[in-house]
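K.L.:
give the three-dimensional model of this entry:
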Amino acid sequence: MEQSTAASPWLLLLCLAVAATGGALQARAQPDVNGFISIDCGLAGKTTSYVDDTTKLLYTSDTDFIGNVGSTHNISAQYMVRPTHLSRRYHSVRSFPDGVRNCYTLRSLVPGGKYLLRASFMYGDYDGLGSLPIFDLHVGVNYWQTVNISEPDLEVTAEAVVFVPDEFVHVCLLNTGAGTPFISDLELRPLKKKFYPQANLTKGLVLEHRLNLAPPDTSIVRYPVDPHDRVWLPKSDAKMWSSISTTETVQSDGDVFEVPSMVMQTAVTPLNAAMNLEIIWSPNPQPQNQSLGYLIIMHFSELQLLPSNAERQFYISINDMQLPEPVSPHYLGTGFVSNGNARYRDNKYNISMYATANSTLPPVISAVEFFSVISATNIATDSQDVSAIMAIKANYEVQKNWMGDPCVPKTMVWERLTCSYTSDNSPRIISINLSSSGLNGDISSSFTNFKAVQYLDLSNNNLTGSIPGSLSQLTSLTILDLSGNHLNGSISPELLKRTQDGSLNLRHGNNPDICTDGNSCQPTKTKNKLAIYGVVLIAVIVVLVLVAVALFFFLRQRNPESMNNSVKSHKEMKNDGHRTEKDGYGNSPLGLETRQFTYIELERITNNFRRVLGKGGFGNVYEGSLEDGTQVAVKIRSKSSNQGDREFLTEVQILTLIHHKNLVSMIGYCKDGEHMALVYEFMSEGTLEEHISGKGNNAVCLPWRQRLRIAVESAQGLEYLHKGCNPPLVHRDVKATNILLNAKLEAKIADFGLSKAFHHNDDTHVSTNRIVGTPGYVDPDYQTTWRATSKSDVYSFGIVLLVLVTGKPPILRTPHTISIIEWVQQRLAQGNIEGVVDVRIHGDHDINSMWKAAVIALKCTTEALAERPTMTDVVAQLQECLNLEEELADGGSDSGIYNGTNSDDINWTDDAYSTNKSTNSSQRAALEKEHNFGRVPTMDTGPAVR
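P.N.:
Take a look at the predicted model:
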């Protein structure tokens, strides 16, 4: 007894140790309390970890993030011994001699969050070959940077600020044929959403330089001084500038960057107070040169308490273009200036700071950041499909080289998967073939998450257990092959029903313990018990029926008229399939004064859903005909739809309340059990997108005048939503596929399932808990702030207008990914309007109306909300375009020369420049060139300050 008592504490300690070890193993693949993930790549042993000497952050092995892919090495001993301290993170590497793409998966992130990613590389002759590699780095499916190892002892770092839409992100190394990719360490740091607003769903920022100017020593500033672990490199040169400093704390004042006080406590100023302070930057481009432009962010603070007769105020010019407002730094506060949208690229930047006429002190600057802007518009595989296939990979320990995104790019689709691709939506996994793959255990529930899968082959494995009945919910699934396993039990009634109606081909041969007759699977004793239970149940039912019949006759004798009416009502409903029940106020069950259809009725009016008109995120749209012959469109929600009851009810309620000639009218709806549908007016000519792309059944090339009419009518519909509704509505999904055309080619806005109401003026917004919309059409401000305004619709409409002008999609991928905005700007900057116009129009247009429409579109898509017009302004401007076109049709002449626009038409460049007078095309090109804040490649030495 004493031995048992004495052993108990030791047993308890052992259990606690095991639990702690298991918890540590699990935690290693998760962010820490700061949300940080810190990985030492190639660190020996899955459970190995250590605390970094400088940051005191815990670094762990990379095995939980990449598995057993690649090989681990230590760098050569000669490179571990160096005059300066070499961080432990560089002692080991993981290399990837096999496969084109190898990816780390960082999980448990906040969807819609903004993150800093940092990867580091030091070759150190780890393989003894002395071969310096070049390879590419990707974030998910988008290019990040080319890693060029030029010296064996050179520490190369790649850092990016990215928007992460899902709970995970892939960091991938791609072998480009110039050497074996490898990596030393990988870090992820969460950022506040307000940080770096230029990083959003369609764009990322790649760090070129982040400089702390005139620090007291050569120390690098990072965590914990910067709680977000940004790395601020020191930059000092007593021969180039004077420095000033303070020991007082510099407050961030809540700006969008929150630069640490230690960085802002020092600043540089010219050696001579009469001189300008200049930063010259001439970096080299990335080999692929895929940047969309360069972003420059300068940070300022006043570190001296100035007397009343002193003032520090200065202008900033970039490449001789002066920014409009002078800078007056706040005492012990922070401020910043940037070059705005950074849409343009230059091969050199000359940033000059010079005092204003009233200033008594020279300019100062404390820190500066340089970023290249990269595209993030490649559409990744549907996140639900990705999560499901990653779960399958982990559950069955699939040994195939399944890395990164399953479907993108098409050349790297995972082995044994087939994907479907559409222009507007994420790729979907439609076929999974894991036959003869050595799968063990039960059929994973994750298979039920592949809502678009059509073919699933799990044959000839070692699967056990029963066949999940939930697989019947995969409405797209047509072939399910489970033959040659060790499955047992009954096939569920739901699956049997689908095999009997021909919608599913279920193959289950060579599973000796599978049975299709439920009774035959039960042991004899169980059968006997069920027989007894069955007799008792039948007896109970007979008694209940007798009681019900007696009660029926009793009630009929007391109130025969009421009973007759009830029976009549039931029969009427059964015969015509039309649900007519109302509440006590005469309303339909949803409280809407509109017709409610049953599913039976929809089957009848669509001739059993015979003809499909189109397909969207909600589901298929079918052609139908009412009792009186009126043609209708019936939109049925599919089970695989991402839109749920909320979006459906939103659209029903909105369509019931709004009435405008340029908005699609609703005739009725169906909410019958699990079936949900909308019945609305028939638009015989399909979507605008079909006509522009030429892919629809009704598609014809629209002439420019017709396109302008469609633009005006669509704009009028949106104007009504913003101004005519009470409360006003934000559509949130304006795009060419949601503009429908009737037999007269009249345009009407459709699809209101994502609409939101706001209650005051244009400057109010709707906060959302997720980003909705279609890539290419979504407002960057909405992506950054998650606040939808009427100006969000204006931006999306501007994209629609550019599509009408150019005949091109919102995102162009030839040869490199580029937005339609940038594609148009590049040509208009050269005065080349004909290079913008859809070639199919064949010159049948007024050049002035075309110019004006393109200008309106670019004005709608400016990133600054305040500079975008309202839809009322857009309607008026487009009507002027249409008037010009109609004058041409009535016999007016077209000189082919652009005559200019008025001052309200366009702000051609970034926020730093606007014009208040008319200019011709050559003048515009010159102005564009003058204010070309473009991308500049990076120099290893960094920018020079003088």
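K.L.:
please make it C-alpha for all contacts and neighbour counts, starting now.
P.N.:
Fine.
K.L.:
got the contact list for residue 575?
P.N.:
Under the criterion of CA atoms under 8 Å, 6 or more residues apart in numbering, residue 575 has no contact partners.
K.L.:
and stretch 55-65, how far from the chain's centre?
P.N.:
28 Å (CA atoms, centre = their mean, to the nearest Å).
K.L.:
also this sequence, please, to line up against the first:
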Amino acid sequence: MAAWSWLLLLCFTVATAGVLQVRAQPDSNGFISIDCGLPGKTGFVDDKSKLSFVPDDGFTDGGACRNISAEYITPGLGKRYHTLRSFPDGVRNCYTLRSLVSGLKYLLRASFLYGNYDGLNKLPVFDLHVGVNYWTMVNITGPDDAVIVEAIVVVPEDFVQVCLVNTGAGTPFISSLDLRPLKNTLYPQANATQGLVLLGRLNFGPTDYTDIIRYPDDPHDRIWFPWVDSTNWNKISTAKKVQNLDNDMYETPTAVMQTAITPRNASTNIEFSWGPVPLPNDPTPGYIAIFHFSELQLLPGNAVREFYINLNGKPWFLTAFKPEYLYSDATFNRNPYPGYSRYNISINATVNSMLPPLINAVEVFSVISTATIGTDLQDVSAIMAIKEKYQVKKNWMGDPCVPKMLAWDKLTCSYAISSPARITSINLSSSGLSGEISSSFGNLEALQNLDLSNNNLAGPIPDALSQLPSLTVLDLTGNQLSGSIPSGLLKRIQDGSLNLRYANNPNLCANGNSCQPAKKKSKVAIYIVVPVVLVVVIISVATLLCCLLRRTKQASMNNSLKPQNETAINVPSNSGYRHSSSLRLENRRFTYNELEKITNNFQRVLGRGGFGYVYDGFLEDGTQVAVKLRSESSSQGPKEFLAEAQILTRIHHKNLVSMIGYCKDGEYMALVYEYMSEGTLQEHIAGKNNNGRYLTWRERLRIALESAQGLEYLHNGCNPPLIHRDVKATNILLNTRLEAKIADFGLSKTFNYNNDTHVSTNTLVGTPGYVDPEYQATMQPTTKSDVYSFGVVLLELVTGKPAILCDPQPISIIQWARQRLARGNMEGVVDAHMHSDHDVNGVWKVADIALKCTMQASAQRPTMTEVVAQLQECLELEDRHSAMNDTNNNFYAGNNIDTNSSYNMYNIDQSTDVIQSSTTFEIEHNFGRVPTMAIGPAAR
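P.N.:
Predicted coordinates for the structure are as follows:
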């Protein structure tokens, strides 16, 4: 066995190491390649494949870096096998791979080479899990045997965890871990509830044992092992390209399909077999086989090659297969065949065939269930944040609650058949916690019992704890908390729904009155305070007199311009604003004559929207403004005007367009805004502004973040909250510094968080391509309707394309992007005008945020608060990328005003260092049995 392993190890070349800073995100291909146990922060780039390998720092917080024994480091051993990470502590230890696309299909591959790293010569056996589902058992059979395991799974979230589980048969370890995105159309047998585990993947026809095919010949970096046996079959090959059929479900690379085998004796069959690999819960698992065929010889007009495939003497398929010339095709079973003690495959020619059978390649998979769902995602996010804040070690690895036998220490969970597990109890008493109480505890909505006693927690008790509907016991005894107990908690104590324990917190008080320490009288204080007060009074009086004189002078100057009627704007009772029946605007009030002067008789049009035209204007002090004048044919009437006017007088945020004043002079109605010199976001995406120059990725990110902050303020900072209802790229404006501001509030509506979850309306408003389908169906907009529209804007920023495309038929940008991202085709999605000035990981993350925002069901969409937080992370990621590359992406420097703006605002490595000893294909020859490491068919 050792000799055979040595032979295969010599087949593999070592990648020349470059230097790469470690990143815990996918590379430009969406690949993650981890050299486990590699110390430090730098990795290497393979000189053949150019794939980047990174250390595992940042992917896991357990285990120890170890080196294999020097006797096992041979010239043919790949660099990734020189080190490993060992996990002597804890039952479950996990790697977390982030920045993925939820719902996408991924290939996961892990490799293990023991190399007697611990000097014990004890070969371990342990389990491997993908997420909360069982993957496989890793059985190390020799110190120099490398074991490779591979799975194809659909990832339900934007991250996936690979966990090593100690079963009591030795210390788990891992040498390397790879992740590769796949198109969702590939391997249809893998879906949300079922994954595929590779048994073997063979390429028939090579003449060299080292001729292993992987990336870049296979863009998906699958590993195709050769089988060479010139004694028992003939090789046929071609130098011509073998093409994949349309909608090919496997996309077998042409390098694999350019070779095939036929029996040396044309009258015999191709035969091979494999035995099942027993699983803990299934001693005789079933298998899915995929047979790849292509005709490589141009046959004469009357020649026929067709054949049957048989399993254990019975037809695999009832019909014969006829390979097509230079086209890759496959036959396969969608569901695993029942467990046989052995799988014997025979490929034999039909009676009409004039040529012997052939085969180019084969893949065989067992099936695992991925139907088990993990803990509620909000609970996971909250407890992960708590773990990070307090650096909790314990056994807090993997999913908090699932599987039950591996649930975290000090946590109690509830389990339901049809819904995710929830965290109901946390006991962190005497755990050495310090700092403030994390607000993340307030996101554990199913929490019933929280024990934080006997730690060193300081600061106030967060009011968020009073919002936990199920919380019945809260123990804060023995900390250094200060301030008052939140009124919400006091109310819960009074009504008997909460047992709060807070003794031995010297600076904590039960009511506001006792929180103010008594102040001693001091003559020194009097000597200091009295003179200061006198000075302040004198200054205040002087200031007041100056203001009165100035106001009198201004009134006399503007008396002829100031209107003498309509001191208030009456708001209709059905306008959606409950807190006031009338609105007294505090902004400047203009007459129509003043607007004529400001706009030079409405000479220059900036844009046009549903309300009317927008004109360029200048105030008396030279301040440039935009004047939005309602036209008689406007689709928006006085109601919308009043709504926008009222909203803009009471909202103030750096990312919302400010109103300078208004006009309601008889039949004339207008709003006067701050001037946004760089026009609309839509113009910049389309390259219509700034002489056709396009936004850089960092500028797009910052604009997205600032726009999100404006919407988040409308949803959470206003009282009552506001739903914009017409979020789109033309309603996001940019100033000279390219700072983004939300505009056009004429269609906005208020709602009350305490009573309403939505707003009832009789009319559907919004812009095609941006309208929330749930709102469209129910006529009840929510804040999640704005989230949906903002997700469309994010996709526009990523792709540079409009909300509705002609492709060639009209298609929404959401559907267009989902189709491509599902295939892992980020290059086909990202705006080519950005060139390569961006970190692809950040683009992936923003695209993922956009897809989550545009989920069909509003409950599955994030809040704007969550979107803001995620976009901030993306901007930080881009900043790190920019700093690393020392590039300056800010091409919009200075005051670059385009006076012709239409201003429509108001409208893996190549080295063959792999050994697949876990495969159990067996070949019978007349001279005896080939060792298990050998994989391939036999001709008879």
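K.L.:
so stretch 135-154 of structure 1 matches what in structure 2?
P.N.:
Aligning stretch 135-154 of structure 1 against structure 2 (TM-score structural alignment) gives residues 126-145.
K.L.:
tally of neighbours for the equivalent of residue 41 of structure 1 over in structure 2?
P.N.:
Aligning on TM-score structural alignment places residue 41 of structure 1 opposite residue 36 in structure 2. Applying other CA atoms under 10 Å, we find 31 residues neighbouring residue 36 of structure 2.
K.L.:
now do residue 36 of structure 2 against residue 62 of structure 2, distance only.
P.N.:
12 Å (CA to CA, to the nearest Å).
K.L.:
can you give me the helices in structure 2?
P.N.:
Assigned by DSSP state H, structure 2 shows helices spanning 2-9, 254-257, 377-390, 487-494, 523-558, 592-598, 638-650, 681-685, 697-716, 773-778, 783-799, 813-821, 840-853, 864-885.
K.L.:
how far off centre is the last one?
P.N.:
It refers to helix 864-885 of structure 2. Distance of helix 864-885 of structure 2 from the chain centroid (CA atoms, centre = their mean) equals 13 Å.
K.L.:
and that helix, which residues are buried?
P.N.:
Buried residues in helix 864-885 of structure 2, defined by neighbour count with 16 or more other CA atoms under 10 Å: 864, 867-868, 870-872, 874-875, 878-879, 881-882.
K.L.:
quick check: that helix aligns to which part of structure 1?
P.N.:
Using TM-score structural alignment, helix 864-885 of structure 2 finds no match anywhere in structure 1.
K.L.:
and what of the third one?
P.N.:
Aligned using TM-score structural alignment, helix 377-390 of structure 2 spans residues 383-396 in structure 1.
K.L.:
and the contacts of the matching stretch?
P.N.:
Under the contact criterion CA under 8 Å, 6+ apart, stretch 383-396 of structure 1 has outside partners 166, 398, 402, 405-406, 428-429, 439-440, 444, 446-447, 449-451.
K.L.:
mean per-residue distance, that stretch to structure 2?
P.N.:
Mean deviation of stretch 383-396 of structure 1 from its aligned counterpart in structure 2 after superposition (mean CA distance after the TM-score superposition for structure 1): 1.8 Å.
K.L.:
and the residue of structure 1 most remote from its centre, which helix or strand is it part of?
P.N.:
Distance to the chain centre peaks in structure 1 at residue 557, reaching 66.8 Å (criterion: CA atoms, centre = their mean). Following DSSP states H and E, one finds residue 557 of structure 1 within helix 524-558.
K.L.:
can you count the residues close to the equivalent of residue 239 of structure 1 over in structure 2?
P.N.:
Superposed on structure 2 with TM-score structural alignment, residue 239 of structure 1 falls opposite residue 231. Neighbourhood size, residue 231 of structure 2 [other CA under 10 Å]: 10.
K.L.:
residue 231 of structure 2 and residue 668 of structure 2, how far apart?
P.N.:
Taking CA to CA, one finds residue 231 of structure 2 at 95 Å from residue 668 of structure 2.
K.L.:
excluding residues flanking it in the chain, which one is nearest residue 845 of structure 2?
P.N.:
In space, and not counting its chain neighbours, residue 845 of structure 2 is closest to residue 99: 5.8 Å by CA to CA, 6 or more residues apart in numbering.
K.L.:
please look at the one you found and residue 840 and confirm they touch.
P.N.:
No: when contacts are counted by CA atoms under 8 Å, residue 99 of structure 2 is not listed as touching residue 840 (10.3 Å).
K.L.:
appreciated, that's everything.
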